[in-house]
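> Need coordinates for the below:
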Amino acid sequence: MACQPSLVGPPEVYRPRTATATATPAATGNPFVDQMVANFNKKTTVPPPPMIYTENYALTFLSTGNPCLDFFFHVVPNTPPVTLTQRLQSAWDHNPLTALKLVCNLRGVRGTGKSDKEGYYTAALWLHKHHPKTLACNVGPLAEFGYFKDLPEILYRILEGPERSTPFKSPSTREARVLAAMKRMEIEEVKARESREDKKVATAKKAIERYNRDPDYKFLYDRISDLFADILKSDIQHFNSNQLNKISLAAKWCPSLDSSFDKATLLCESVAKKVFPRDLYEEYDGVSNAHYAYRVRDRLRKEILVPLRKALELPEVYIGANQWGSIPYNRVASVAMKFYKEKFRKHDKERFEEYLEKVKSGKATIAAGALLPHDIIASLNDMDGGEVAELQWKRMVDDLSKKGKLKNCLAICDVSGSMHGVPMEVSVALGVLVSELSEEPWKGKLITFSKNPTLQMVLGGDLRSKTDFVRRMEWGMNTDFQKVFDLILEVAVNAKLTEEQMIKRVFVFSDMEFDRASARPWETDYQAIVRKFGEKGYGSSVPEIVFWNLRDSRATPVPGNQKGVALVSGFSKNLMTVFLEESGALNPESVMEVAIAGEEYKKLVVLD
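Sure thing, here's the model as predicted:
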């Protein structure tokens, strides 16, 4: 048998070598000089990260000094894909397992995740390109961070390109929905001119060709279809034994036959063949491959998906059957409630309004877990007058309150010009949320900062009035961060507050593009704050600061090892849970580690 070719190299490679000792200066005999030389050659400190200026000319760091922490702090829902993947590459080079956990943290709908779906899909495609085995062998844990639907979505985007996505995002206003509907009608008219059959065949050929020629795609595809098949077989056993509470949501998110996902990936065929393998069912003996595939696909629909979806009491099942009067509203998921509420009121008004009254009185519950705070606030302008949004906001606050309270905490909302659009809406939403989770005397209070920061009591008895009040608070085009802490320090000095009476933690919801305010050219905003508090005798009472980044920006307020500070980001309220419990002194890296320390993260493995 011929030996496999290999590299041997010269004999010197195999000889043991003694490590060369590092040359050290000879002793001079003078103790002082010898100690000076020894200490000079010691590297006792790590140099700080490089520095830059913010868009408003304040000095800031370019990096935390930890690429993983940079990814955690800087990647937000509006981060361009090219920037995200560059930061992900740096994080992976630094610590692959932590980087993988941070990718999953992007998706995490529950726990401490950021609910950044698009960022997560971008990262998943990067994983498939650079570390395909790691992505494929983690499909089970990945589904736990989001939904089973994420898995066919990833396959779809690999086939069709990263910008292609099947879900239609429902616009937030009636006018936008009308325009979108007209746009879809125009698109459908164009599509109608094409040969549907030709397109279906071409799409299927594309899926088959990719599966046969790309081993990395094939491996991922098989792992995903294995997962669906195994869980569906387990779920149907639970169904047959009347253990309905053990049924997963795999049937809900498994592609329906001839859906966009199924046509593009042919996933239903693969799952069906594994649920009903030919060698275990005699009726498929002698049947052609094409006919076998057709029969098991139909069997998957009839015997697995239909009964399981009915058992899950999904609203889509009742809507499709026009059985509006049978919808169990207390089982409708938060996102589904947000999108279907107008249809519920139109087709089942009496029952739906009765359900909402029960929620108000505490006799029924409404889901809110998967919604982002600013999305709930945006729903205040929907046709229902914001009634559902008010109830979902209350549920969100109640759920977080059960996990703990924010003690001696205050929120600062950046409402300056650079925050225009979604970041400003998120800043307002998270600021109001912190004010509601805070204990007295800070409950219901927050600060907006631009030119003249002010401490405000958020007035209003409902969510709409509170958010309207915050939006009417004074704001301008600049972001004078230091003025906020000058105000806090002034109050403390004038009232002669003790250390125990001082505010302990400040949440800063911003894009970190602060104004230049220090007269000292090489002093960052945080360094200036610490100096000012020390000069007034409050050096040990500088509030802990949670810098919560809301916009794609290079500005980094502090390095990763700065004590008394946290660096977080994103639009989700989930990370708030990290600060609801009593903990030791903050520092950026420890907060990141806590955010990715849950049991679900321990299932992740790096393989390539």
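> When you work out contacts or count neighbours from here on, use the C-alpha atoms and nothing else.
Will do.
> Contacts only, for the most centrally placed residue in the chain.
The structure's the chain has its C-alpha centroid closest to Lys114; by CA atoms, centre = their mean the separation is 2.3 Å. Residues counted as contacts of Lys114 (CA atoms under 8 Å, 6 or more residues apart in numbering) are 105-108, 570-575.
> could those residues go into a markdown table alongside secondary structure?
Shown next, in a markdown table, are these (DSSP: H, G, I helix; E, B strand; the rest coil):
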| residue | secondary structure |
| --- | --- |
| Asn105 | helix |
| Leu106 | helix |
| Arg107 | helix |
| Gly108 | coil |
| Gly570 | coil |
| Phe571 | coil |
| Ser572 | coil |
| Lys573 | coil |
| Asn574 | helix |
| Leu575 | helix |
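> Just the buried subset of those residues, please.
Burial of these was assessed by neighbour count (16 or more other CA atoms under 10 Å); the buried members are 105-108, 570-575.
> Just the residues contacting whichever strand or helix holds Tyr156, thanks.
For Tyr156, the element it lies in under DSSP states H and E is helix 150-160. When contacts are taken as CA under 8 Å, 6+ apart, the neighbours of helix 150-160 outside the stretch itself are 121, 124-125, 139, 143, 163-165, 206-207, 210, 221, 224, 255, 261, 264-265, 267.
> Can you turn the buried part of those residues into a ChimeraX selection?
Under the burial definition 16+ other CA under 10 Å, those of the contacts of helix 150-160 that qualify are selected in ChimeraX by:
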select :121,124,125,139,143,207,210,221,224,255,261,264,265,267
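> In terms of secondary structure, what does the longest helix belonging to the chain contact?
With DSSP state H setting the assignment, residue counts place helix 215-240 as the longest helix in the chain. Under the contact definition 3 or more CA pairs under 8 Å, 6 or more residues apart in numbering; DSSP states H and E, helix 215-240 sits against helix 132-136, helix 139-145, helix 150-160, helix 196-213, helix 250-253, helix 267-275, helix 306-311.
> Show residues contacting the helix or strand where Leu88 lies.
Secondary structure here is read from DSSP H and E; on that basis Leu88 sits in helix 81-94. When contacts are taken as CA under 8 Å, 6+ apart, the neighbours of helix 81-94 outside the stretch itself are 66-68, 70-71, 75, 98-100, 119, 122-123, 126.
> one more, for comparison:
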Amino acid sequence: MSFAEQMREQTTKTYTENGAAARNTSGDARLDLFASIGSLRSADPERIELLFAEAYRADPLFALKILFYVRDIREGLGERCVFRILLQYLAKYHPQDVIANLDLIGVYGRFDDWYCLVGTRVENEMWKAMKQQLEADLKNFREGKSVSLLAKWIKTADSKREETRKLGILTAQKLGYPVYNFKRIVRSLRKYIGVLEVKMSEGKWEEIVYPEVSGRAMMIYRNAFLRHDMERFDRYLMNALEGKEKIHAETLYPYDLVEKILYFNPWDEIMEAQWRQLPDYVAKETNAIVVADVSGSMWIRPMATAIGLAIYFAERNRGAYHNLFMTFSEKSEFVSLKGETLEQKVQCVKSVGWGMNTNLQAAFEHVLETARDHDVPPEEMPKALIVVSDMEIDACVDENWMFYDHMKEKYEYSGYRLPNVVFWNVNSRHDLFHVDSKRKGVQLYSGESVTTFRNLLSNIDTTPAEAMEQIIESERYACVRTGDAEEKM
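So this is what the prediction gives:
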């Protein structure tokens, strides 16, 4: 290895907040972005932009696909804030890439994502795209055909919030309508597509079709439904709990429900019905265990995320590990879920010891010692350990030895193969990776969405880079394009 290569290698070394040796890059800038982007809600915009810039420098099209994966509400991570930060970054440095994909923003996200482009180099193109969509919707409206959800998210001047009101006036002006006429046009479209808030403001509670209310709106307006339409709403809830009626939950995260039980509101039937109808991405026997970080650094949302994902996976796993998972902090514990409701299951997890340390080594040794002490055959071991954490783990015995390498050697010394390891980051505070991009039998994910389970279960025993490529190069993101490609068409 040359001196220059040694210099580069040494710049990749870092340590966790608790002293464990790690890397500040996976060796693949695309993977650095992919494995962090879902856990950057609290990160500085500068760090988010730098991660994206490095990935874009390596592969512009792949980086753009990751961007739309992170925003993808239904099949991706559903992250809004990070997407908008990076959309503004692209508008500043690569405006043609934004222009080439303006039509996709409302497909993967929401039409109000367009507004983050106000004041950027692509603002005029954004208004053109919005006007084109509005005119198409008005044409379909007049012909009795289906229309987009633009009218739901477009800003109008009748908002109570000053910022939204100003955007509403600007929108009317940019689209070429008098402000009053524009409000009337948008209101007609909102009635046509059945926007919930219109029916509520007009007191038409009896017209609300509860199985069509989005999961997020149900959480926001449930008290209003109970107050104004108690008998009908109660009847709907009972049917939803019994699985006879649909209650939307596909855009919710487990933490949306678990966080309220842990810290804020008491459990109620609406939360229970939504939990039961979260999409099932574990609908088969799965030889895997979630290892949830319950240490002090995970407090509030990361903790709710880890516990929520652990309960979600354990109760939906039809295999030998049904209702089983692990936790770790100062020590590691096996958890057997008890209870019928989500609240009971969360209370069950709260009875487990939570400490300040992040001793992931204890969890892996707990698995190994249990197997060794009870002569468990290698073929009966879990195939995968899914570590849900902020990755700020404690140091191993040798602080210069990276965690994965240390565990791999310990398992092999005892005659066992280290199970496939998934490192799922739910709160990335700095660039931190426990393996490189080519390590077979390890995958790196981030975020808070249960859709990740579907992806990770189909990529066991791959490398981190292969697992990422399986998602990002899928047909789902084939329509994303660069500005250069748009110019050549």
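> Turn the buried ones among the contacts of Lys114 of the first structure into JSON lines, including distance to Glu354 of the first structure.
Rendered in JSON lines, the data for those read as follows (distance: CA to CA, whole Å):
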{"residue": "Asn105", "distance to Glu354 of the first structure": "38"}
{"residue": "Leu106", "distance to Glu354 of the first structure": "37"}
{"residue": "Arg107", "distance to Glu354 of the first structure": "35"}
{"residue": "Gly108", "distance to Glu354 of the first structure": "33"}
{"residue": "Gly570", "distance to Glu354 of the first structure": "36"}
{"residue": "Phe571", "distance to Glu354 of the first structure": "33"}
{"residue": "Ser572", "distance to Glu354 of the first structure": "31"}
{"residue": "Lys573", "distance to Glu354 of the first structure": "29"}
{"residue": "Asn574", "distance to Glu354 of the first structure": "31"}
{"residue": "Leu575", "distance to Glu354 of the first structure": "34"}
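> residue in the first structure matching Thr12 of the second structure?
The criterion is TM-score structural alignment: under it, Thr12 of the second structure has Pro50 as its aligned partner in the first structure.
> Correct me if wrong: Ala240 of the second structure contacts Ala273.
Yes: Ala240 of the second structure sits in contact with Ala273 when judged by CA atoms under 8 Å, with a separation of 6.0 Å.
> which neighbours do those two share?
Residues within reach of Ala240 of the second structure and of Ala273 at once, by CA under 8 Å, 6+ apart, are Ile247.
> on that earlier part again, Leu575 of the first structure versus the residue nearest to the centre of the first structure, what's the distance?
With distances defined as CA to CA, to the nearest Å, the gap from Lys114 of the first structure to Leu575 of the first structure amounts to 7 Å.
> just Ala204 of the first structure next, same as before
Remark: distance between Ala204 of the first structure and Leu575 of the first structure (CA to CA) = 42 Å.
> Neighbours of the corresponding residue of the second structure for Ala517 of the first structure, how many?
With TM-score structural alignment as the criterion, Ala517 of the first structure lines up with Cys396 in the second structure. For Cys396 of the second structure, the tally of surrounding residues (other CA atoms under 10 Å) stands at 20.
> quick one: Cys396 of the second structure and Met407 touch, right?
No: in this structure, Cys396 of the second structure is not within contact of Met407 by CA under 8 Å, at 9.3 Å.
> Out of the helices and strands packed on helix 215-240 of the first structure, the one nearest Gln482 of the first structure is which?
Each of these has some distance to Gln482 of the first structure by CA to CA; the shortest is helix 139-145, at 38.0 Å.
> what range in the second structure matches that closest one?
Against the second structure, the aligned range for helix 139-145 of the first structure is residues 102-108 (TM-score structural alignment).
> The matching stretch vs the first structure, mean deviation?
Once the two are superposed, stretch 102-108 of the second structure sits an average of 1.4 Å from its aligned residues in the first structure (mean CA distance after the TM-score superposition for the first structure).
> Touching that stretch from outside, list them.
Residues from elsewhere that reach stretch 102-108 of the second structure (CA under 8 Å, 6+ apart): 68-69, 71-74, 111-114, 126, 129, 150, 480.
> From the residues you listed, list the buried ones, please.
Among the contacts of stretch 102-108 of the second structure, those classed as buried by neighbour count (16+ other CA under 10 Å) are 68-69, 71-73, 111-114, 126, 129, 150, 480.
> quick one: contacts for Lys504 of the first structure?
407-409, 541-544.
> what do you get if the cut-off is 7 Å, keeping everything else the same?
Lys504 of the first structure sits next to 408-409, 543-544 when contact means CA atoms under 7 Å, 6 or more residues apart in numbering.
> Export these as TSV, with columns for secondary structure.
Output for the contacts of Lys504 of the first structure, formatted as TSV (three-state DSSP):
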residue	secondary structure
Asn408	coil
Cys409	strand
Pro543	coil
Glu544	strand
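> Could you tell me which of those remain contacts in the second structure?
Listed in the original numbering, those still in contact in the second structure are 408-409, 543-544 (both residues aligned by TM-score structural alignment, their matches' CA atoms under 7 Å).
> Which of those sits closest to Lys233 of the first structure?
Closest approach to Lys233 of the first structure among those (CA to CA): Cys409, at 49.1 Å.
> What lines up with the closest one in the second structure?
Taking TM-score structural alignment as the alignment basis, one finds that Cys409 of the first structure is matched in the second structure by Ala288.
> burial of the closest residue to that match other than its chain neighbours, as a residue count?
Counting by CA to CA, 6 or more residues apart in numbering, the nearest residue to Ala288 of the second structure once its immediate chain neighbours are dropped is Ala384, at 4.6 Å. Residues lying near Ala384 of the second structure (other CA under 10 Å) number 21.
> what's Arg476 of the second structure in contact with, if anything?
Residues counted as contacts of Arg476 of the second structure (CA under 7 Å, 6+ apart): none.
> Tell me how far it lies from Trp205 of the second structure.
Separation of Arg476 of the second structure from Trp205 of the second structure (CA to CA) stands at 37 Å.
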